[in-house]
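Peer 1: okay, sequence plus prediction incoming.
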Amino acid sequence: MTSASTRQPRPLRFGVVAPITKDVPAWRDQLRGLADSGYSTILMPDVPEWQPAPGPALAVAATITGLRVGTWVYASPVRPAWSTAWEAHSLTVLTDGRFELGIGTGRPGIADQLRGLGLPDVPMNRRWDQVREVVTALRELDGPDLHTPVAMAVGGPKGMAVAAELADTVTFVMPHTETRTATMRRIRDFDNRRAVELAVHVPVIGDSVAPFMAGPGTDPAALRAADSLAFLPSDPAAATEEILRRREEIGFSYFVVGADAAGALAPVVADLAGQ
């Protein structure tokens, strides 16, 4: 495997998962604030109960902010592969290439969601085939003149293999209390010979927990005690040191946080984005 220390570090960038949890005017104001803080990407989760559909919301976000936008992440069993690919390609066209397709196999408990929608519960070994079908259809729609970046959320060996072959960005699905050592071992097992971008999903900043990025009952103290990579300190100096350490030691260059904690990290983002 290719280690982070043997290649040129990628410039840092920062994304914000910003679902519409309040009224739409308040969400628009939130987006404008994020655009002024140095964040590069506005991201939307794929959870029907929480908000409007990601595609239209991201089209609005791209217009308001001028930033990159993306899904974090589409669940492959929820819609046909061609439909996901068509929507992704359309967003790339409508945003002048500022859309990123985030995709995975679904959140824990997605079987209940699928039953509620009247959809079949696709076996896990089939879900990664669906992801491959999405990317294949997307590349056909994009043609030779476009390239919609694809971010994959992966956990097991099959997901890692598909991502190693097809993804532009990879984020790793891991228990929030997983130790730094265990996470580093997980990432060393990933075949990153193509030097794809490595992203880390950070639901906890200081004592602030993003409820749409972390499970119920997430305890910031437990994450700190585990030296978990799902946690960043709220102190700007400490957060800066930790972000640079993660890039140097592991190769993470893309940090994704929740909207409620984005303000606390804004000074760090302003200093580090693009470096």
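Peer 2: That came through, no problem.

Peer 1: all contacts plus neighbour counts: C-alpha atoms, from now on.
Peer 2: Noted.

Peer 1: quick check: longest helix of the chain.
Peer 2: Ranked by residue count under DSSP state H, the longest helix found in the chain is helix 124-142.

Peer 1: what are the buried residues along that one?
Peer 2: By neighbour count with 16 or more other CA atoms under 10 Å, helix 124-142 contains the buried residues 127-135, 137-139, 141-142.

Peer 1: swap in stretch 153-172?
Peer 2: Residues of stretch 153-172 classed as buried under the neighbour-count rule (16+ other CA under 10 Å) are 153-154, 159-164, 166-172.

Peer 1: inside helices: which ones of the residues you listed?
Peer 2: Residues of those located in helices (DSSP H): 159-164, 166.

Peer 1: second structure for comparison follows:
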Amino acid sequence: MHRNFRFGVVGESIRSGAELAATARRAEELGYDVLTLRDHFVAEPFGDQLAPMLALASAASATSALRLGTMVLSNDFRHPVMLAKEAATLDHLSGGRFELGLGAGWLREEYEAAGMPFDRPGARVGRLAESLQILRGLLGGEKTSFTGEHYAIDGLTVFPRPERRPPLVVGAGSRRMLGIAGRYADTVGILPRALPEGTISDEVSERLPDTIARKVDWVREAAGNRDVELSMMVTPTFGPDPLRAAAKVAVTRGWGTSSTELVLGMPSQFVGPPEHVADQMLARRDRFGFTYYQVPDAAMEAFAPVIPLLAS
């Protein structure tokens, strides 16, 4: 039994309150399910960003059904108790529409610009694993105690208590991260792996079907009998000819035209007319299980015709 498709917009080019409200309303009009915001305080790599939790509270008041999420918060920027308080409040103010996306943090230059220690990957990932356990307890309405290597919580509860725990979303690319996401998250975003030096891998191999299938297997193995939603961020390339659109992607990404056939098979690449993109999404749901796709706000209008083709 397949999950229904969901579609999100990543509001990465929003720079003002007016743009935020307009994008949120337009996303809702076009049939998107979720608006997500990134979490950066340096201009690279996506341009300047509004603070996500505050901005999403504002977007909630401009919409009625659109879900609101973070894609993703850096765990190191907020203590999990403070984050649980903000998440519970935002979930309450939005009428239960909030989805909490969290990652281990990866952009070294951002940490350094803020004077924050950029610890080795194992420490950052270990903190994230502990945070997720604390957040599951607090946002699940439980009186939470936790003692770990990084955090110690003694009998706390969160107010306002969520009517149902907001979904936890984790973006992950490495085996350990994918295992943690499979154990604790409700939605797992499959990503290229983050590199120890503080960037994201641009290797073609990280995007090939066998690599993605292996990553999905690691998530499912860790999830056990829990039903985890699989997600991916994509930037479709539309055009009447899928082959020509794929060649354009291969050249733009610096992989060369010889990689055109590889691009056609990449689970993160969707090329051609909307009908072809919808067919690709159905095929990849069957093969890998992906049902939640997010597109950047710059592609929001162009991608919209795909949504009714996949509406359940």
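Peer 2: Ah, there it is. Because the structure is predicted, anything quoted here is derived from the model rather than measured.

Peer 1: returning to that earlier point: need the ones in helices among the buried residues of stretch 153-172 of structure 1 in a markdown table (columns: distance to Pro45 of structure 1).
Peer 2: What follows is those, written out as a markdown table (distance: CA to CA, whole Å):
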| residue | distance to Pro45 of structure 1 |
| --- | --- |
| Gly159 | 19 |
| Met160 | 21 |
| Ala161 | 24 |
| Val162 | 21 |
| Ala163 | 20 |
| Ala164 | 23 |
| Leu166 | 21 |
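
Peer 1: what are the boundaries of the strands in structure 1?
Peer 2: Taking DSSP state E as the criterion, structure 1 contains strands spanning 13-17, 41-44, 68-71, 74-75, 99-104, 150-154, 169-172, 197-202, 204-205, 208-209, 231-232, 252-258.

Peer 1: let me know which of the ones you listed is the nearest to Ala85 of structure 1.
Peer 2: Evaluated with CA to CA, those place strand 99-104 nearest to Ala85 of structure 1, the distance being 8.9 Å.

Peer 1: report all helices and strands that that closest one contacts.
Peer 2: strand 68-71, strand 74-75, helix 81-94, helix 124-142, strand 150-154 (3 or more CA pairs under 8 Å, 6 or more residues apart in numbering; DSSP states H and E).

Peer 1: so how far is the longest one from its chain's centroid?
Peer 2: Spelled out, it's helix 124-142 of structure 1. Shown here is helix 124-142 of structure 1, whose average C-alpha point lies 18 Å from the average C-alpha point of the whole chain (CA atoms, centre = their mean, to the nearest Å).

Peer 1: for that helix, packing partners?
Peer 2: Contact here means 3+ CA pairs under 8 Å, 6+ apart; on that basis helix 124-142 of structure 1 packs against helix 81-94, strand 99-104, helix 157-166.

Peer 1: okay if I get the buried residues of helix 124-142 of structure 1 as a markdown table plus distance to Ala261 of structure 1?
Peer 2: As requested, the buried residues of helix 124-142 of structure 1 are arranged in a markdown table below (distance: CA to CA, whole Å):
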| residue | distance to Ala261 of structure 1 |
| --- | --- |
| Arg127 | 32 |
| Trp128 | 32 |
| Asp129 | 35 |
| Gln130 | 33 |
| Val131 | 30 |
| Arg132 | 33 |
| Glu133 | 35 |
| Val134 | 32 |
| Val135 | 32 |
| Ala137 | 36 |
| Leu138 | 33 |
| Arg139 | 35 |
| Leu141 | 36 |
| Asp142 | 35 |
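
Peer 1: next, give me the two most distant ones among the residues you listed.
Peer 2: Greatest spatial distance among these (CA to CA): Arg127 and Asp142, at 22.7 Å.

Peer 1: about what we covered before: let's have the helices and strands packed on helix 124-142 of structure 1 in JSON lines, adding distance to Asp191 of structure 1.
Peer 2: Supplementary listing: these in JSON lines, determined by distance: least, CA to CA, whole Å:
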{"stretch": "helix 81-94", "distance to Asp191 of structure 1": "25"}
{"stretch": "strand 99-104", "distance to Asp191 of structure 1": "18"}
{"stretch": "helix 157-166", "distance to Asp191 of structure 1": "6"}
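
Peer 1: who wins for proximity to Asp227 of structure 1 among those?
Peer 2: Per CA to CA, nearest to Asp227 of structure 1 of those: helix 157-166, 23.7 Å.

Peer 1: post-alignment, the closest one versus structure 2, mean distance?
Peer 2: In the superposition with structure 2, the average deviation recorded for helix 157-166 of structure 1 is 1.6 Å (mean CA distance after the TM-score superposition for structure 1).

Peer 1: what angle separates that helix from strand 99-104?
Peer 2: 160 degrees (axes from the mean of the first three to the mean of the last three CA atoms, to 10 degrees).

Peer 1: ok, so of the ones in helices among the buried residues of stretch 153-172 of structure 1, who is nearest Ser90 of structure 1?
Peer 2: Nearest to Ser90 of structure 1 out of those is Leu166 (CA to CA; 19.8 Å).

Peer 1: tell me the residue in structure 2 aligned with that closest one.
Peer 2: Leu166 of structure 1 maps onto Tyr184 in structure 2 when the alignment is built from TM-score structural alignment.
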